[in-house]
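[1] got a structure for you, letters missing:
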């Protein structure tokens, strides 16, 4: 009780302090800040004026770009228009952007698609402003020590452009900000985060780069209430708000479907940001768990040339080389490309003879077909090899007391996987207010593994009875989405309406399982393992066990209305109808079993902004997922149904540079399958699970150069109704308390300008490894650190993860024989060079 009181006291103090800081922040009336960059000090040039402290603000007539400047007069500049772009070239100046050398703001207003501030090709500076349907107009004025560039789509602006700016010598593809202003995962529209009535956290690439992150589980430590659960070679599973199997999306598309789980280990080399939407997301994404969804948003081609090469070296013989290339393919600039490619190899962190190896390539084309029409084409391919690691085992009420790097299978157990993803995104704007989007994804995934299956375990002697098996699991997924987005007004209410339909087809071929035959069984002792006593059999001689071929078809139709009543009140209402059919064909008899489910799922939300930096919100949403098992009459059970109530406050400080989100949630998952007490061997949908808790997320820049990511989650997730003796038990791998902190500081002045230091900690409280709560996974506290140096066109960094080599368990597969230990001490050196 005292420990809980301490945790609640700490949370209260942190929350009150955060709100107090945010309320102290100044408010700028009638403007919206899109990029706030701290000033750079000690910049000198004998022959050029200097521009620093870039800000982009929306106004009623367009937008304003503001610089701090040393200029006393406005020199002449050249301007050109290419398609819908206005290009302002500023010679003989120095453009100073702290830490990075490109600032890009997407869709700052309804009429302006993007603003990019960067060095010019021959020195000096360049501002590229892209209009939605035509090139905008711009005019500068010098006011005291500020240069103000007014941008408007109205041709009444004067055409004489004179400007002063400064520039670093290089260009980078991304900003270095820890915060973003918009995300599409929550609404499938370009909605400011401050107007979304549901908790959503966005992890931009700048955070991943500073932390040296290359895996999704490490990236997700930057948001509250998300944990990796299992991590077998076929794919990761994540717990969000206490519920397992959160869907991992790619650009809003699901690589797999519902009860099929996630596939593989996603590559982050071409990911711009990771968006985590907490709570039910069925309104837009259909079948899903009620905890939330994780969306990986891909990088887009750039309008300016960008070339970067990266080299990584680390302990466990880790080496990785990668390139990121982008720019225009023609003089008109309406055909852009981007190419991400990577090769990575390292030893595994446990005792296996199989390396971790990945080859990845992802080309993308962006074609501006006309003033109102865009088409993006993409391909991704990866080939992976990794050990098939079944982890450790539990004895009694805890994980077996053996070294965490010990292999309990065979040294050459292996998983090989190939992944193809291809498709397109098409958008056509009928007018300034109406547009249609259509997207298609095709994913082919095949994994073949040779491993050791557990037949039995004697905890007294430590003997594991196992059998060699080989499993081939090919699958393919086709998905199509079409959305129409329209903006209009009814009286004092401004509407943004989304109407859409999506279709997904998944085919998983019958698993070709070989094993359990002659010369395939062996015994492994966990206290004294001996490898290779029984040679791996020729699997062609082993019996074949084929499961049924599975075909899934799902169609969803949805309608959503975002209503703005003035600047302070924002309403959200949506409704979706889903129908899902599953057909399983026996490969031998060709007999079929079918399951059909449908559901209506709503979402309602309200955001009230008493002052511009503060958003108070509440929402109600539902989820839906087909059930498993049959009742005594042979009928499939009705689908699971989740529902969430959430209230929260989102606050921005320091003109949007620091963002805080505090949320309370209550999720109930109904119709969970449980044993029929009157009919042994059958199920009824009388089970229920519930998760409630509080989450706090803080992210951004406190002072120039000082950045922070901090989060805390209190989660009480448990079984509330069940006929299997589990009522009252906590859900798998769901601790009461978890917290993460990461903070960096980069020197802003002096001879060591560009040198930065970072430190972080990860805490996960005690958890249970199965629904029976028969064994504990323990708690853990990890420490991370970094030192980096950024100069001109290169960056070097050293990242230290799990600095003190703490043994810890990340999760399980809801059984006592697959308990997954986390990585030990990891050192990673990175050198990135831009050309």
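    Great, that's in hand. Quantities reported herein were computed from a predicted structural model and do not represent experimental measurements.

[2] from here on, contacts and neighbour counts on C-alpha atoms
    Will do.

[3] Contacts only, for residue 706.
    743, 744, 745, 746 (Cα atoms under 8 Å, 6 or more residues apart in numbering).

[4] Please name the two of the residues you listed that end up farthest apart in the structure.
    Farthest-apart pair in the contacts of residue 706 is 743 and 746; separation 10.4 Å (Cα to Cα).

[5] wait, what's in contact with residue 148?
    Neighbouring residues of residue 148 by Cα under 8 Å, 6+ apart: 64, 65, 66, 67, 140, 141, 142.

[6] which residue ranges form the strands in the stretch 301-450 of the chain?
    For the stretch 301-450 of the chain, applying DSSP state E, counting those that start in this stretch gives strands covering 306-314, 318-328, 335-346, 356-368, 373-387, 394-395, 398-399, 414-429, 434-458.

[7] Dump those to CSV, plus distance to residue 128 and mean neighbour count.
    Output for the strands of the stretch 301-450 of the chain, formatted as CSV (distance: least, Cα to Cα, whole Å; neighbours: other Cα atoms under 10 Å):
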stretch, distance to residue 128, mean neighbour count
strand 306-314, 15, 18
strand 318-328, 14, 20
strand 335-346, 15, 20
strand 356-368, 16, 19
strand 373-387, 19, 20
strand 394-395, 60, 18
strand 398-399, 58, 19
strand 414-429, 21, 19
strand 434-458, 24, 19
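
[8] okay, now the one to match up with it:
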């Protein structure tokens, strides 16, 4: 059976369908009309911030902008019959700002960027300095290059475990000699044989490789004649653990201790310090450095130390004096010659070997302050180190 619609029914359905389309389109048309509706504007010229505030209240819209982009700018005002967006553009005339309509009632104001949309920023100066081989005055706990090997290398390019004790760390921990520094180094064992002799171990072997500025010196740690270097003369200390044949030639698998001396500075500087500690410990340090000529091509440095202290043991005492001087001269823009002298002396009472044991081998129960050495026993000694070096920088970046 075939059903047919009455012509009147078809006409009613078509009318209802057209009415629904018209109703659905009303909100869109009304919203678009609100944005383009014209009205009369009368906002006088004046500060841009005040003009925008008045415009927003009069138009009932939301304006978003950065306060620093508006501050100090003047608006020409607007007296016209126009829609909201056009009136806002006239209000911003001559200010260099642009309008972006986010919605019929919201606008974004900003300073236009370049053709790619990036903001035009003012010139930015970045000033910095990378870490070099000197740690003095850097406040750093590392160094840009270590001089243990044949040539200075960064820590990243050194194929061994390396600990650097910088000037800043020495100050923070109040370290005064090499023994104290190695006691703070991971992987190093400090063996105090008696009052004056000390031996260092790493990786199970004795460390017998001692360097100043990358150059090995012959010294017997166990003899007691070697005076532990004073930190006042050192810029930093580098401790390499493990075999170092790849870097410095033959040696044992224990490690290397490299001490980097302080050098003259191109600017004048001077310092003096006094430290007071337990058991009548008194330490005086004076350090003066700077140019010796007007051009600064000749520079010098002098460091003097007096360290005077007693110990928790009866009759024990130590008096140490250190004098260090170094000169540097620029023979050319790429060549520098450096020479220096370090003199150290210690007057001390000490004992050879440790305490004698009881008959059964157990330690004797002496008081902590007991000292079995004679009060007239002395262990006085002096050390003198002289050095000279020539540095030349080639045009291809190599140095000698």
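    On my side now, so go ahead. Fair warning: this is a prediction, and the values are worked out from it, not measured in the lab.

[9] tell me how far the longest helix seen in structure 2 is from the chain's mean position?
    Counting residues, the longest helix in structure 2 under DSSP state H turns out to be helix 7-36. Its chain's average C-alpha position is 71 Å from that of helix 7-36 of structure 2, according to Cα atoms, centre = their mean, to the nearest Å.

[10] residues in structure 1 aligned with that helix?
    Under TM-score structural alignment, the alignment places helix 7-36 of structure 2 onto no residue of structure 1.

[11] would you list every one of the helices in structure 1?
    With DSSP H as the criterion, structure 1 has helices at 2-23, 205-211, 216-219, 282-285.

[12] and residue 324 of structure 1, which of those helices is closest to it?
    With distances scored as Cα to Cα, the stretch of these nearest to residue 324 of structure 1 is helix 205-211 (13.4 Å).

[13] Check which helices and strands that closest one is in contact with.
    Helix 205-211 of structure 1 is packed against strand 271-278, with contacts defined by 3 or more Cα pairs under 8 Å, 6 or more residues apart in numbering; DSSP states H and E.

[14] which part of structure 2 lines up with the strand it packs on?
    Aligning strand 271-278 of structure 1 against structure 2 (TM-score structural alignment) gives residues 234-241.

[15] For residue 82 of structure 1, which non-adjacent residue is closest in space?
    With Cα to Cα, 6 or more residues apart in numbering as the criterion, residue 82 of structure 1 has its nearest non-adjacent residue at 6.6 Å, and that residue is residue 332.

[16] residue in structure 2 matching the one you found?
    Under the alignment (TM-score structural alignment), residue 332 of structure 1 pairs with residue 295 in structure 2.

[17] From residue 203 of structure 1, how far off is the residue most central in space within structure 1?
    By Cα atoms, centre = their mean, structure 1 has its centre lying nearest to residue 274, at 2.3 Å. Using Cα to Cα, to the nearest Å, residue 274 of structure 1 is found at 5 Å from residue 203 of structure 1.

[18] and what of residue 50 of structure 1?
    The value you get for residue 50 of structure 1 to residue 203 of structure 1, if Cα to Cα is used, is 32 Å.

[19] Kindly report the same for residue 502 of structure 1.
    27 Å.

[20] related to what we said a few turns ago, could you dump the strands of the stretch 301-450 of structure 1 into a markdown table and include distance to residue 685 of structure 1?
    Below are those laid out as a markdown table (distance: least, Cα to Cα, whole Å):
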| stretch | distance to residue 685 of structure 1 |
| --- | --- |
| strand 306-314 | 50 |
| strand 318-328 | 49 |
| strand 335-346 | 46 |
| strand 356-368 | 42 |
| strand 373-387 | 38 |
| strand 394-395 | 30 |
| strand 398-399 | 31 |
| strand 414-429 | 36 |
| strand 434-458 | 30 |
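
[21] that older thread, just give me the neighbour total for the match of residue 332 of structure 1.
    Using other Cα atoms under 10 Å, residue 295 of structure 2 has 9 neighbouring residues.
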